[in-house]
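sequence and predicted structure below; questions after.
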Amino acid sequence: MLMSRSLVVKVTAGAEAPERCAQAFTVAATALASGADVSLWLTGESSWFALPGRAAEFDLPHAAPLADLLAGLLATGRVTLCTQCAARRSIEEADVLPGVRIAGAAVFVEEVLADNAQALVY
């Protein structure tokens, strides 16, 4: 178990790069299942997955359903939508799935610089 470790995963890819996108969600969900404290950041084209129903539309053969991975992350991890990415897509707080927060670079840096944190960018 990775109980005392935390992992920050920043995913920039969306449906336009499905393997990279799915890999980020899979790694985050696997770390969460292993006992790590996980924070998933949705940036760039992955920002759309903060909206209801969008993850269910994602399909990649031989990959776990993105909606299921996201649900697990929302249940016991943290999911954050980048402030600037949301603004560029006209996504507001009222639009996102319950449990998704909107935050900016200062919060991302704080999480990444935590004593026991590791960061991955996809």
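All right, it came through fine.

going by C-alpha atoms from here, please, whenever you check contacts or count neighbours.
Fine.

how about the helices in the chain?
With DSSP state H as the criterion, the chain has helices at 18-33, 54-57, 66-76, 83-88, 105-112.

between these, which one is nearest to T43?
Checking these against T43 by CA to CA gives helix 83-88 as the closest, at 5.9 Å.

which secondary structure elements does that closest one sit against?
Applying 3 or more CA pairs under 8 Å, 6 or more residues apart in numbering; DSSP states H and E, we find helix 83-88 packed against strand 100-103.

follow-up on the earlier one: so which of the helices of the chain is the most surrounded?
Per-residue neighbour counts averaged over each of the helices of the chain give the maximum for helix 18-33, namely a mean of 20 (mean count of other CA atoms under 10 Å).

and here's the other structure:
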Amino acid sequence: MVIKVTAGADAPERCNQAFTVAAAAVASGVPVSLWLTGESSWFGVPGRAKEFTLPHATPLADLLDVVLTGGRVTVCTQCAARREIGPDDLIEGVRIAGAPTFVEEVLGEGVQALVY
């Protein structure tokens, strides 16, 4: 399952839904690739997910930890560049990749893509 998050703290419920679905899928044994784009790109940087709060929701940092243990997390190349985020700025296990990689993952056999 490929999940693309386009929202960050600017749309907290939409952002949290994506992380919740990704973590639930990982916990269910589903292969997950979580793409952080736009303002969600910041959650690939250490400490940023801990700053995110949403009442009655599992902490974003906890959801991200679940995804990192059993899935893949990617920050969009262009989104990272616009925010001056480089590979050395990211949480261990998070990578930077672009549209060709996203398309390759989405076109994989049996893959479903969700965009939030």
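Looks like it arrived, so ask away. Bear in mind the structure is a predicted one, so any value in this text is a computation, not a measurement.

G44 of the first structure is nearest to which of the helices of the first structure?
Distance to G44 of the first structure, taken as CA to CA, is lowest for helix 83-88 among these, at 5.9 Å.

and the equivalent of G8 of the second structure over in the first structure, what does it touch?
Residue pairing (TM-score structural alignment): G8 of the second structure is matched to G14 of the first structure. For G14 of the first structure, the contacting residues are C21, G44, E45, S46, S47, W48, taking CA atoms under 8 Å, 6 or more residues apart in numbering as the criterion.

let's see that with 10 Å instead.
For G14 of the first structure, the contact set (CA atoms under 10 Å, 6 or more residues apart in numbering) comprises 20-22, 42-49, 55, 58.

now swap in W42 of the second structure and tell me
If you count contacts by CA under 10 Å, 6+ apart, W42 of the second structure has them with G8, A9, L36, R48, A49, V75, C79, A80, R83, I85, D89, L90.

M1 of the second structure: which of the residues you listed is nearest?
L36 (14.2 Å).

aligned partner of that closest one in the first structure?
Across the alignment, which pairs residues by TM-score structural alignment, L36 of the second structure is matched by L42 of the first structure.

could you count how many residues lie near the spatially closest residue to its match that is not a sequence neighbour?
Here the nearest residue to L42 of the first structure in space, its sequence neighbours aside, is L81; by CA to CA, 6 or more residues apart in numbering that works out to 4.8 Å. Taking other CA atoms under 10 Å as the criterion, the count of residues near L81 of the first structure is 26.

residues contacting whichever residue in the second structure pairs up with L81 of the first structure?
The alignment partner of L81 of the first structure in the second structure, by TM-score structural alignment, is V75. Shown here is V75 of the second structure, whose contacts under the criterion CA under 10 Å, 6+ apart are 4-5, 34-38, 40-45, 81, 85-87, 90, 94-98.

just the buried residues from the residues you listed, in PyMOL please.
Remark: buried members of the contacts of V75 of the second structure, expressed as a PyMOL selection using 16 or more other CA atoms under 10 Å:
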select buried, resi 4+5+34+35+36+37+38+40+41+42+43+44+45+85+90+94+95+96+97
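
what is the end-to-end distance of stretch 69-82 of the second structure?
As for stretch 69-82 of the second structure, its first-to-last residue distance stands at 28 Å under the measure CA to CA, to the nearest Å.

sorry, back to before: what is the most widely separated pair among the contacts of W42 of the second structure?
Of all pairs drawn from these, the widest gap by CA to CA lies between A9 and D89 and measures 19.1 Å.
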